[in-house]
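J.: predicted structure and sequence below. I'll ask about it afterward.
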Amino acid sequence: MVSYKIGELKIRTIRQKAEKALGTRFDIRAFHDQVLKDGPMPLANFENKLDSWIKSQQTIAKKN
């Protein structure tokens, strides 16, 4: 039960980071797809994966 809560808190933190970084371009559906895409993994890997996704979304936004 503790690991579930820690994961929930980490996802919320990363979501807030993504919302702040992407502003109006933040897409909750795309974010959730990334959260679920690769299944379970260590939190450090998960955070790195989502940080990379945020950067890629920023790059896409700059091109448009």
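T.: Thanks, I have it.
J.: all contacts plus neighbour counts: C-alpha atoms, from now on.
T.: OK.
J.: from residue 53, how far off is residue 30?
T.: Counting by C-alpha to C-alpha, to the nearest Å, the gap from residue 30 to residue 53 is 10 Å.
J.: who's more crowded, the two?
T.: Using other C-alpha atoms under 10 Å, the more surrounded residue of residue 30 and residue 53 is residue 53, with 16 against 11.
J.: residue contacts, that one?
T.: Taking C-alpha atoms under 8 Å, 6 or more residues apart in numbering, we find residue 53 in contact with residue 34.
J.: put this beside the first:
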Amino acid sequence: MVAYVHWTGRIDFALQATDLTENPAVGVLANPVYGVNSSLGLPGALDLAGDLLALALEKVRSDI
């Protein structure tokens, strides 16, 4: 899985902070698999979630 959607509207992504440029709308988690998250309640969050999902999928493809 590349993303985990919480019932609260938060999405954890199978990325690490080192995979991204710094963004205040992206939280950093201390999880070895799901290292960053974002909330769908923020302005522009759906676009950001789509970008993070595409990046996570690209990372999986490159690891295969």
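T.: Noted; the coordinates are in hand. In this text, all values refer to a predicted model and were calculated from it rather than measured experimentally.
J.: TM-score for the pair, please.
T.: After superposition, the two chains reach a TM-score (TM-score structural alignment, normalised by the length of structure 1) of 0.43; 38 aligned residues with a C-alpha RMSD of 2.8 Å.
J.: before we move on, the earlier item: give me the common contacts of residue 30 and residue 53 of structure 1.
T.: Taking C-alpha under 8 Å, 6+ apart as the criterion, residue 30 of structure 1 and residue 53 do not both touch any residue.
J.: how close does the closest residue to residue 5 of structure 2 other than its chain neighbours get to residue 37 of structure 2?
T.: Spatially, and ignoring its direct neighbours in sequence, residue 5 of structure 2 is nearest to residue 11 (4.5 Å; C-alpha to C-alpha, 6 or more residues apart in numbering). Residue 11 of structure 2 sits 5 Å away from residue 37 of structure 2, going by C-alpha to C-alpha.
J.: okay, the two: which has more neighbours?
T.: In terms of neighbours (other C-alpha under 10 Å), residue 37 is the more surrounded of residue 11 of structure 2 and residue 37; the figures are 24 against 19.
J.: much appreciated, bye for now.
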